[in-house]
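> Return atomic coordinates for the entry below.
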Amino acid sequence: MPRLCFTLDLKDDVTLIAEYEAYHEKVWPEVKESITQAGIEQMEIYRWGNRLFMIMEVSKDFSPERKREADAANPKVQAWEELMWKYQQALPGAKEGEKWQSMKKIFTL
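All right, here's what the predicted structure looks like:
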């Protein structure tokens, strides 16, 4: 099963970080459904300070492009993403409006 890894920063504010984590304890069902329907079989998000790291295990036919298109057409996912942007901030070097940045694997044991 292919693995994809991404990173993103949260705004460096303890109250906002706590709110962000609380939302992720109760992710909206429509958002979870969009994730699984896209072929994402496993997803974990880790935090260190205000830095996030996401690991996704995806099906062989997973397409990031199809996921973006489906998300753009889903009002509930768009509402979630808009809400999450209150807590998130782009990484240095990210293009305007880009959130999660794909990470390059540099080592395997």
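
> hey, let's count contacts and neighbours off CA atoms from now on
Will do.

> hey, which helix is longest across the chain?
helix 14-25 (DSSP state H).

> next up, for comparison:
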Amino acid sequence: MKRYCLALDLVDDEKLIAAYEAYHVNVWPEIKRSIIDSGILDMEIYRIANRLFMVMETEDNFSFEKKALMDASNPKVAEWETLMWKYQQALPFAKPGEKWVLMKNIFQLNG
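From the prediction side, this is the model:
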């Protein structure tokens, strides 16, 4: 199993943040299925102010490239991602079009 941590910002607006959280209380079943089908075993998203932090635990053979290819051919995922961009904003240092940015692990207690 592998673990990845990623970050992203939300638009700093209380109403938009509340709406974003509401979508994540009832994530569309097709989105959950696409996450599982890509080899993600567990996923959690945390928020402080308008900053999001995602923890993903994946199968050993998971790849972001494979997930991107699967997502590109899934119209429901495209619909979800377009909708989520209304609430999200790229981190200041993100590459053009980049949403979630992979974080570097700098400490591990039992590593």
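
> Show me how far the longest helix of the first structure is from its chain's centre.
In terms of CA atoms, centre = their mean, to the nearest Å, the centre of helix 14-25 of the first structure is found 14 Å from the chain centre.

> can you check stretch 80-95 of the first structure too?
Distance, stretch centre to chain centre, for stretch 80-95 of the first structure: 10 Å (CA atoms, centre = their mean).

> ok, now how distant is residue 4 of the second structure from residue 102 of the second structure?
7 Å (CA to CA, to the nearest Å).

> Which neighbours do these two have in common?
Common neighbours of residue 4 of the second structure and residue 102, using CA atoms under 8 Å, 6 or more residues apart in numbering, do not exist here.

> Tell me where the first structure has helices.
Under the criterion DSSP H, helices of the first structure are mapped to 14-25, 29-37, 64-72, 75-84.

> Dump the ones you listed into TSV; add mean neighbour count and distance to residue 90 of the first structure as well.
Below are the helices of the first structure laid out as TSV (neighbours: other CA atoms under 10 Å; distance: least, CA to CA, whole Å):
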stretch	mean neighbour count	distance to residue 90 of the first structure
helix 14-25	13	15
helix 29-37	14	21
helix 64-72	13	18
helix 75-84	14	12
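
> Tell me which of those helices sits nearest to residue 50 of the first structure.
Closest to residue 50 of the first structure of the helices of the first structure, according to CA to CA: helix 14-25, at 7.3 Å.

> which part of the second structure lines up with the closest one?
The counterpart of helix 14-25 of the first structure in the second structure, counting by TM-score structural alignment, spans residues 14-25.

> List the contacts of that stretch.
10, 11, 50, 84, 87.

> average offset between the longest helix of the first structure and the second structure?
For helix 14-25 of the first structure, the mean deviation from the second structure after alignment is 0.1 Å (mean CA distance after the TM-score superposition for the first structure).

> and that helix with helix 75-84, angle?
Interaxial angle of helix 14-25 of the first structure relative to helix 75-84 (axes from the mean of the first three to the mean of the last three CA atoms, to 10 degrees): 160 degrees.

> re the thing from before, out of the contacts of stretch 14-25 of the second structure, list just those in strands.
Under the assignment DSSP state E, those contribute residue 10 to strands.

> Perfect, I'm done here.
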